[in-house]
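Asker: got a predicted structure here, sequence first:
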Amino acid sequence: MQSEKLEPVNYYVGIDVGTASVRAALVDQFGTVVAYEDHPVKIWAPQPDHYEQSSDDIWAACCTVTKKVTQGINIAQIRGLGFDATCSLVVLDSHFQPLAVNSEGKCNRNVIMWMDHRAAKQVARINETQHSVLCFVGGSMSVEMQPPKLLWLKENLQASCWEKAGYFFDLPDFLSWKATGVTARSLCTLVCKWTYSSEKGWDDSFWKLIGLEDLIADKYAKIGNEVLAPGAPVGNGLTSEAAKDLGLSKGIAVAASLIDAHAGGIGMIGTNVKGYNLPCENQSIASRIAVICGTSSCHMGISESPVFVPGVWGPYYSAMVPEFWLNEGGQSVTGKLIDHVVRGHTAFPELQTKAAASAQSIYTYLNGHLDLIKKSLPVGFLTVDLHVWPDFHGNRSPLADLTLKGMVVGLTLSQGLDDLALIYLATIQAIALGTRHIVETMQAAGHHVNTMFMCGGLSKNPLFVQMHADITGMPVVLAQEVESVLMGAAILGACASKDFVSLQDAMEKMGRVGRVVLPNHKDKRFYDKKYQVFLKLMEHQQEYKAIMQTV
């Protein structure tokens, strides 16, 4: 009997540059992650609110992880490469060499990170202009976007940086340039972080009004005058130099990139959900919201027509899913906040010791400890008199108020492990309540979302996921492959390779449902009360600020 000849499997590499590490995955055409690697990248924090990185260090990490995930694979079967990254600002001179973004003149530190808030004064002045482009960023630009950072460089590093700069790249676009030698930018980055309009292009009047008219002189060559849709092939694919660096074949397709959160959206929001009895099953993809939660969290909602949501970025046309408008809510710190609260507690050394002794992560141990102290109550009810407002790094959405601070109400003199577990739980609940605040604001403006798709590091924490389901009242869908951001990057590479009809086709065929977490509707009244308190905390903080301004 003649054996049937098997068709060779096609593979795609997805590379994700996160806040503190670079990760890569080798993904097959069926959406299975075959190999995964990560590698840390350096962060410099020379002064408060200043966070810097090195583009050379980041690229070297990309090369390291890519070579590892492709070991033992016939590289001729690797058909495409996709990048995503944080929306950090990369500065190069006219010869593509790194330029210092600091007063110390350290050229290796040429990246202003997304979470850098040095441009607070500049963004306040930009928002005072009330220019019409601000309507597409929720009415108020964030300090984490690129125009205020560019203005800061011009005003603070005029001679050493601004005048010498040849190219300002969003980090995802720097990576596609490094791979292909083509300076084309992704529509995603320019629309979401630079005020580019997918319909009208750059608005000269905005740049003149904020004092950056010099960017117009060369027809925006420094910030991007060739724009590609996410997933479109860039140039002639991988250059011979980049192929050697990455251990891949010259000429394989390289996709126009995405911001990391948007890659997470691409990796899961188009998944086929038939048979899971979800409210979104027979509805438009616009009934889904993607929540990408790691160091920070992003909330991605799409619509067939533009929806303007106060304090929520967008609407951006085709910035994530082609031919859909995107709104992007966000929380500036989530994973970082949980880590800050837990590691700063007096009982943290005890937690470390006990978690290590039981061979568990500190968060798995804390979740188990909460189960021990809950007695007959649902675990969430333990915080009936402990409340947190989570904006320790300002509010991105839906209030767009950089000046807001964190709040904790209900502290006692207790310093033990029980106390640490409770503040940990209250912080997770506060983040979930913040998500509810964003979702309800989007729904009030015209979005019709009913199902949450969640990915990122925090989605691996079952308590975090359950609190989001219970507090929003929506089912949470977790992908079969937990690394949805990397899946999104690989889907970009698959789209660029032309192995799929469209980006949506690749999304549907490569994304798969893993698990569905349903809300405990019987606890709804408790969480409605917690939400009332949550909103009161915000009102009170604003009242306190008003009182102190009269001093």
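Answerer: Good, I have the coordinates.

Asker: every contact and neighbour count from this point should use C-alpha atoms.
Answerer: Fine.

Asker: got the buried residues for stretch 393-404?
Answerer: Going by neighbour count (16 or more other CA atoms under 10 Å), the buried part of stretch 393-404 is 393-402, 404.

Asker: name the residues that touch it?
Answerer: The contact list for stretch 393-404 (CA atoms under 8 Å, 6 or more residues apart in numbering) reads 140, 142-143, 310-312, 329-333, 391-392, 405-406, 437-438, 441, 541.

Asker: hang on, H39 in a helix?
Answerer: No: H39 sits outside any helix when classified using DSSP: H, G, I helix; E, B strand; the rest coil, being strand.

Asker: so who does it touch?
Answerer: H39 touches 21-23, 61, 64-65, counting by CA under 8 Å, 6+ apart.

Asker: from T353, how far off is the residue positioned nearest the centre of the chain?
Answerer: Closest to where the C-alpha atoms of the chain average out (CA atoms, centre = their mean) is A261, at 3.2 Å. Distance, A261 to T353, using CA to CA, to the nearest Å: 34 Å.

Asker: closest to P40 out of the buried residues of stretch 393-404?
Answerer: The closest of the buried residues of stretch 393-404 to P40 turns out to be H393 (CA to CA; 23.3 Å).

Asker: put this beside the first:
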Amino acid sequence: MAYFLAADGGTESLRVRIYDINGVCVASHAEPYETTFSPGARAEQNPEDWWICLCKASRASLAEAGLAGEQIDAMAYATTSCTVVALDKAGKPLRPALLWMDVRADQEAEAVLATGDARLRLNSDGAGPVSAEWMIPKALWIKRNEPDVYDAAATICEYQDYLTLRLTGERCASLNNVGLRWHYANRDGGWAESLVTALGMPDLVEKWPARVAAPGEVVGSLTPDAAEALGLTPKTKLVQGGADALIGMIGLGVSQPGQLCLITGSSHLQFGVTEKPFHAPGMWGAYADIVYPGRHIVEGGQTSTGSIINWLRRFVGGEFDIDEMNRKAAALPPGSEGLVVQDHFQGNRTPYTDARSRGAITGLTLAHEPHHVFRAIMEGISMGTRAILDSFAKGGYEGSEMVAGGGATNSDLFMQIHADTAGIPVRIPASTDGPTLGSAILAAHGAGYFATIDEGIAAMVKPGRVIEPNPKAVQAYEEIYARYLALYPALSGALAR
């Protein structure tokens, strides 16, 4: 039996899972790490924590599976995307990493858009805005605000690339991340040199990893020190992964043109697969070859989703029984008895791409209880997804169902609300941990067990259940959705930004 080690470096923890060649998970272990939040929508993490957690989780998973390191043929991982790291010549972090949800670089994002560079066509067909989450705005923020750090940085990269450097000693970036967030054009010139030159930092290209590898490509073998730290051997191949949500598409089996994918967690991401590139306002992409060779990906996303529910948990305090909250919320009618939530608690990614937008709970009365707010949050998040799917449809891309993965799939209510607000079925595969299963498929492909990623999907992704929309609820949500859409223009000038 062949085994593969897969990791998912998420917002709150790093999880390692070990899969066999049939897609069966034989071990799983997660290690949490801290995020530091500060005013100005700032969020930072310590890169050393990622490494420590990877080592601990790898060894714990091997012990749970009863496997020796030499039994692991290959490993791959998915991580948060746009989590930017500045490293010195020795590969040591010069400052905490700017987490993906850190949107302090909003002015820098505006500066990127103001260049009018041709690479910006990926941002709503050139209309923008550019997201403050992305690599170039964050690098520009470091240059403007921490010039000593910028000048000392031998490497500016992402979470994914930091682990790759620690594991193999190679400065190698994923085509998935650079095509998605660095304005890298795989079929048209590579790095966005004209863009960074216009911003006054042409040397940024030299600070980026010199090598770019596509998902499924072998980066190299583990160094002896890295292998020892993880409990593996230097014979273990490191196969390129990428952004957690995009690798999650592979693990959920979303690979064919016309399919829609919904990745849930601290944030939501929506993706579609297309053979031909197209660009439209309110969506990002299409990105060439970043997941599957010869195919393009269209994208939408919500910055805060599951993290809003975690906020409510902290806000309510005391005992927060999620099962009881789901039960009470399920008994409420659509609309949560008058509540409508704008889900922009950490800004809006799409369709508005407004880092300064903020969340709101409207329609509150003294009769409302926490479970009303709980359901209203799920409805606001789901209607945010609907708004993104509508922007896809305006651009000419429609899907007949959504394939969902991630933590929100544990709530039948949440998934039902998604089906009802979008008006299409939600399909949930047997394994909803898309990033780790997707990483395992890439590892198996890179190790030579499957000729293509599609072959790996056919062998390792298993079917699950389908949640159909409720026609009465679909009709009820049409009026509520109209009220949701009215919130953004009404509140954008009223809320503190």
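Answerer: Right, received. Where do you want to start? Bear in mind the structure is a predicted one, so any value in this text is a computation, not a measurement.

Asker: TM-score for this pair?
Answerer: The TM-score (TM-score structural alignment, normalised by the length of structure 2) is 0.94; 490 aligned residues with a CA RMSD of 1.8 Å.

Asker: thinking again about what came up before, would you turn the buried residues of stretch 393-404 of structure 1 into JSON lines with secondary structure and distance to T32 of structure 1?
Answerer: What follows is the buried residues of stretch 393-404 of structure 1, written out as JSON lines (DSSP: H, G, I helix; E, B strand; the rest coil; distance: CA to CA, whole Å):
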{"residue": "H393", "secondary structure": "coil", "distance to T32 of structure 1": "36"}
{"residue": "G394", "secondary structure": "strand", "distance to T32 of structure 1": "38"}
{"residue": "N395", "secondary structure": "strand", "distance to T32 of structure 1": "36"}
{"residue": "R396", "secondary structure": "coil", "distance to T32 of structure 1": "34"}
{"residue": "S397", "secondary structure": "coil", "distance to T32 of structure 1": "34"}
{"residue": "P398", "secondary structure": "coil", "distance to T32 of structure 1": "36"}
{"residue": "L399", "secondary structure": "coil", "distance to T32 of structure 1": "39"}
{"residue": "A400", "secondary structure": "coil", "distance to T32 of structure 1": "38"}
{"residue": "D401", "secondary structure": "strand", "distance to T32 of structure 1": "41"}
{"residue": "L402", "secondary structure": "coil", "distance to T32 of structure 1": "40"}
{"residue": "L404", "secondary structure": "coil", "distance to T32 of structure 1": "42"}
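
Asker: of all pairs in those, which one is the farthest apart?
Answerer: The widest separation within the buried residues of stretch 393-404 of structure 1 (CA to CA) is 14.1 Å, between H393 and P398.

Asker: in structure 1, what residue corresponds to P147 of structure 2?
Answerer: Under the alignment by TM-score structural alignment, P147 of structure 2 pairs with Q158 in structure 1.

Asker: roughly how far apart are that match and T66 of structure 1?
Answerer: 37 Å.

Asker: now the helices: where do they sit in the stretch 1-150 of structure 1?
Answerer: 55-69, 120-128, 146-156 (DSSP state H, counting those that start in this stretch).

Asker: ok, the closest residue to I467 of structure 2 other than its chain neighbours to G253 of structure 2 distance?
Answerer: Distances taken as CA to CA, 6 or more residues apart in numbering put V426 closest to I467 of structure 2, at 5.1 Å, once the chain neighbours are dropped. V426 of structure 2 is 14 Å from G253 of structure 2, where distance means CA to CA.

Asker: same deal with G448 of structure 2?
Answerer: Taken as CA to CA, the span from G448 of structure 2 to G253 of structure 2 is 19 Å.

Asker: list the buried ones in the longest helix along structure 2?
Answerer: Taking DSSP state H as the criterion, structure 2 has its longest helix at helix 370-394. Within helix 370-394 of structure 2, the residues that count as buried by 16+ other CA under 10 Å are 370-392.

Asker: re earlier: show the buried residues in the contacts of stretch 393-404 of structure 1.
Answerer: Looks like the contacts of stretch 393-404 of structure 1 have 140, 142-143, 310-312, 329-333, 391-392, 406, 437-438, 441, 541 buried, using 16+ other CA under 10 Å.

Asker: so of those residues, which ones are in strands?
Answerer: 329-331 (DSSP state E).

Asker: L190 of structure 1 and Y196 touch, don't they?
Answerer: Yes: between L190 of structure 1 and Y196 a contact is recorded at 5.3 Å, counting by CA atoms under 8 Å.

Asker: more crowded one of the two?
Answerer: Legend: neighbour count by other CA atoms under 10 Å for L190 of structure 1 and Y196, higher for L190 (24 against 21).
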